[in-house]
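**Q** Sequence plus predicted model, see below.
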Amino acid sequence: MYSSKPAIVYGFHGLDKDVAIKILNQKSEFKHSNNKYDWLGNGVYFWENNLERAHQYAVQDSQRDNSNVKSPFVLGAVIELGNCLDLLDQKYNDFLKVAYEQLKNDLVAEGKLLPENKPFGTKDFDFKARELDCAVIRYACALAKEQGEPFDSVRAAFIEGNPLYEGARFFSENHIQLAIINPDCIKGIFLPRKSTQQIEFAEEKPSAKG
């Protein structure tokens, strides 16, 4: 009875400027990520209420080899999480343990190995390839769908970065991440306003004909 999360949250998505403008003009849509190493399984990824971290990620992504991000940019979205696999909720943590055990048993029966979480890339800012976590979340989503209660989104907190000060257990890149499975959860898209956050969004110059 407490599964649905009707409250609205703000999500921020780092991407290339040209792609962002197409999305704003309704000529394109957010990319649904389906990599086997995605941290929260399949979905459109957002940083929950974290404009600065989305911008940092876009800049970092632009520095990767063969990155599609040429001009780092950020779009905001108004999101309703719906039926959310929320890993800040004990019930869903327990459910994920069950999903892991069932996945492991299935793979053993098929003579296959469990995927592993492992390092990804060589640069300091490259994230880890979480193939195990991704596989377990995908399996949990499949179980929920079989039971007639498919998840609309996945939500989790991640501890990242360096200690904020000596002896601290708070870290510089802590964040909550969202993976939106059901695109209907995205109620609106917006361009974040300029502010003291020092994120420079290049403005479109009027054409000579305009």
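**A** Sure thing, it's come through.

**Q** alpha carbons only for contacts and neighbour counts from here, please
**A** Will do.

**Q** any idea which helix or strand carries the closest residue to Glu29 other than its chain neighbours?
**A** Excluding the flanking residues, the one nearest Glu29 by C-alpha to C-alpha, 6 or more residues apart in numbering is Ile23, at 5.3 Å. Secondary-structure assignment from DSSP states H and E places Ile23 in helix 17-24.

**Q** Quick check: what element follows that helix along the chain?
**A** strand 44-48.

**Q** what's in contact with the very next helix or strand once past that following strand?
**A** Using DSSP H and E, the helix or strand that follows strand 44-48 in sequence is helix 51-62. Under the contact criterion C-alpha atoms under 8 Å, 6 or more residues apart in numbering, helix 51-62 has outside partners 12-16, 46-47, 67-74, 76, 125, 173, 175, 197, 199.

**Q** related to what we said a few turns ago, tilt between the helix holding Ile23 and helix 51-62?
**A** Interaxial angle, helix 17-24 versus helix 51-62 (axes from the mean of the first three to the mean of the last three C-alpha atoms, to 10 degrees): 130 degrees.

**Q** Return the set of buried residues in helix 17-24.
**A** Lys17, Val19, Ala20, Ile21, Ile23 (16 or more other C-alpha atoms under 10 Å).

**Q** What is the longest helix anywhere in the chain packed up against?
**A** If you go by DSSP state H, the chain has its longest helix at helix 90-109. Judged by 3 or more C-alpha pairs under 8 Å, 6 or more residues apart in numbering; DSSP states H and E, helix 90-109 is in contact with strand 72-86, helix 131-146.

**Q** Assumed Gly188 was part of a strand.
**A** Yes: under DSSP: H, G, I helix; E, B strand; the rest coil, Gly188 falls within a strand.

**Q** Skipping adjacent residues, who's closest to the one residue sitting closest to the centre of the chain in space?
**A** The chain has Tyr45 as the residue nearest its centroid, 2.8 Å off, counting by C-alpha atoms, centre = their mean. Excluding the flanking residues, the one nearest Tyr45 by C-alpha to C-alpha, 6+ apart is Ala179, at 4.5 Å.

**Q** List the contacts of that neighbour.
**A** Leu40, Gly41, Asn42, Gly43, Val44, Tyr45, Phe46, Ser153, Val154, Arg155.

**Q** ok, now Ala99?
**A** Val136, Ile137, Tyr139, Ala140, Leu143.

**Q** take a look at this one as well, against the first:
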Amino acid sequence: MTASSRYELLPSFLIGFHGTDQKTAEKVLSGKSHLTVSENDYDWLGHGIYFWEYSPLRAEQFVREKFKWQGRKEKVAVVGAIIDPGLCLNLLDARGLSYLEVGYDALLTARGGVEFLPKNGEGKELWMRKLDCAVINTVHELRAVTRTVEWQEANPEIAPLQSYDTVRGAFWEGGPIYPGARIERKNHVQICVRNSASIIGYFRPIPDS
């Protein structure tokens, strides 16, 4: 991996939306709690707090689908957040994508072969992204290694790599929105916040009239 590019620092605040149960939402909005980090082995952008960029409706749709699947009866709610992306592993950028190749090669070496790698889901389990999660988490681990005393002593001429504050990516799902379309019904952009300090504040979304 090379040193971070100036263009990995995203300069503008983003608006993100997170679906949850109403009780949790009220605690977060009152300042009594933070949204919790997701650490599932299938999280498609690695571990962190997930937000849908500029889409409160998609956040609500997702949490309703999730609660139905889980058999949960709580009322759902959406929490808005103002996010400073900071140093971002941006998977909508060529540089960010190149790091995934490095992460995959490192994971492959560590596991000892393709047959030992986790698998991504397909079809109805498209959301099950165990391989992608492992690769992205490996990218973070590789950067962390450069900040150890041992690595710095062995590589004094190379600057250590900062931790990413956020990871950003686009997901295509839901099937064609009309016959022959290459645009799908549930396309979205998500941002995964790894550094909670990147969340500048929470807010209650204003319902569309």
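**A** That came through fine. The structure displayed is predicted, hence computed values, not measured ones.

**Q** Just the closest of the buried residues of helix 17-24 of structure 1 to Tyr2 of structure 1, please.
**A** Ile23 (33.3 Å; C-alpha to C-alpha).

**Q** Could you report the separation of the equivalent of the closest one over in structure 2 from Arg204 of structure 2?
**A** Aligned counterpart of Ile23 of structure 1 in structure 2: Val28 (TM-score structural alignment). Plainly put, Val28 of structure 2 is 10 Å away from Arg204 of structure 2 if you go by C-alpha to C-alpha, to the nearest Å.

**Q** Map Gln90 of structure 1 onto structure 2.
**A** Match for Gln90 of structure 1 (TM-score structural alignment): Ala94.

**Q** likewise Glu149 of structure 1?
**A** Checking TM-score structural alignment: Glu149 of structure 1 goes with Gln162.

**Q** Would you verify that that match is located in a strand?
**A** No: secondary structure of Gln162 of structure 2 (three-state DSSP): coil, not part of a strand.

**Q** Look at the nearest residue to it once chain neighbours are set aside and say how many residues are nearby.
**A** Leaving out its chain neighbours, the residue that sits closest to Gln162 of structure 2 by C-alpha to C-alpha, 6+ apart is Arg143, at 6.8 Å. Residues lying near Arg143 of structure 2 (other C-alpha atoms under 10 Å) number 18.

**Q** Now do Arg143 of structure 2 against Ala154 of structure 2, distance only.
**A** For Arg143 of structure 2, the distance to Ala154 of structure 2 - C-alpha to C-alpha - is 15 Å.

**Q** now swap in Arg58 of structure 2 and tell me
**A** 47 Å.

**Q** Of the two, which one has the most company?
**A** When neighbours are counted by other C-alpha under 10 Å, Arg58 comes out ahead of the other of Arg58 of structure 2 and Ala154, with 19 against 10.

**Q** State the distance from the more buried one to Glu141 of structure 2.
**A** 31 Å.

**Q** ok, back up a step: drop anything exposed from the contacts of helix 51-62 of structure 1.
**A** Buried among the contacts of helix 51-62 of structure 1 (16+ other C-alpha under 10 Å): 12-16, 46-47, 69-70, 72-74, 76, 175, 199.

**Q** how about Trp151 of structure 2, what's its partner in structure 1?
**A** So, by TM-score structural alignment, Trp151 of structure 2 is left unmatched.

**Q** about what we covered before: surely the residue nearest to Tyr45 of structure 1 is in a strand?
**A** Yes: under three-state DSSP, Ala179 of structure 1 sits within a strand.

**Q** Relative to Lys70 of structure 1, how far out is it?
**A** Distance of Ala179 of structure 1 to Lys70 of structure 1, computed by C-alpha to C-alpha: 23 Å.

**Q** Next: Gln90 of structure 1.
**A** According to C-alpha to C-alpha, Gln90 of structure 1 stands 40 Å off from Lys70 of structure 1.

**Q** same question, Asp94 of structure 1
**A** 41 Å.

**Q** thinking again about what came up before, tell me how many other residues surround the match of Glu149 of structure 1.
**A** 14.

**Q** wait, it sits on Leu142?
**A** No: using C-alpha atoms under 8 Å, Gln162 of structure 2 is not in contact with Leu142; the gap is 10.6 Å.

**Q** Can you work out which residues contact both of those two?
**A** Joint contacts of Gln162 of structure 2 and Leu142 (C-alpha under 8 Å, 6+ apart) do not exist.

**Q** Adding distance to Tyr57 of structure 1, write the buried residues of helix 17-24 of structure 1 out as a markdown table.
**A** Below are those laid out as a markdown table (distance: C-alpha to C-alpha, whole Å):
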| residue | distance to Tyr57 of structure 1 |
| --- | --- |
| Lys17 | 14 |
| Val19 | 16 |
| Ala20 | 15 |
| Ile21 | 18 |
| Ile23 | 19 |
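
**Q** Which members of those are the farthest-apart pair?
**A** Lys17 and Ile23 (9.9 Å).

**Q** who's in contact with Tyr104 of structure 2?
**A** Applying C-alpha under 8 Å, 6+ apart, the residues near Tyr104 of structure 2 are Val135, Thr138.

**Q** Distance of it relative to Gly174 of structure 2?
**A** 27 Å.

**Q** now swap in Trp69 of structure 2 and tell me
**A** 17 Å.

**Q** go on, Phe62 of structure 2?
**A** 12 Å.

**Q** With neighbour numbers in mind, choose between these two.
**A** Neighbours around Phe62 of structure 2 and Gly174, counted as other C-alpha under 10 Å, are more numerous at Phe62. The numbers are 17 against 13.
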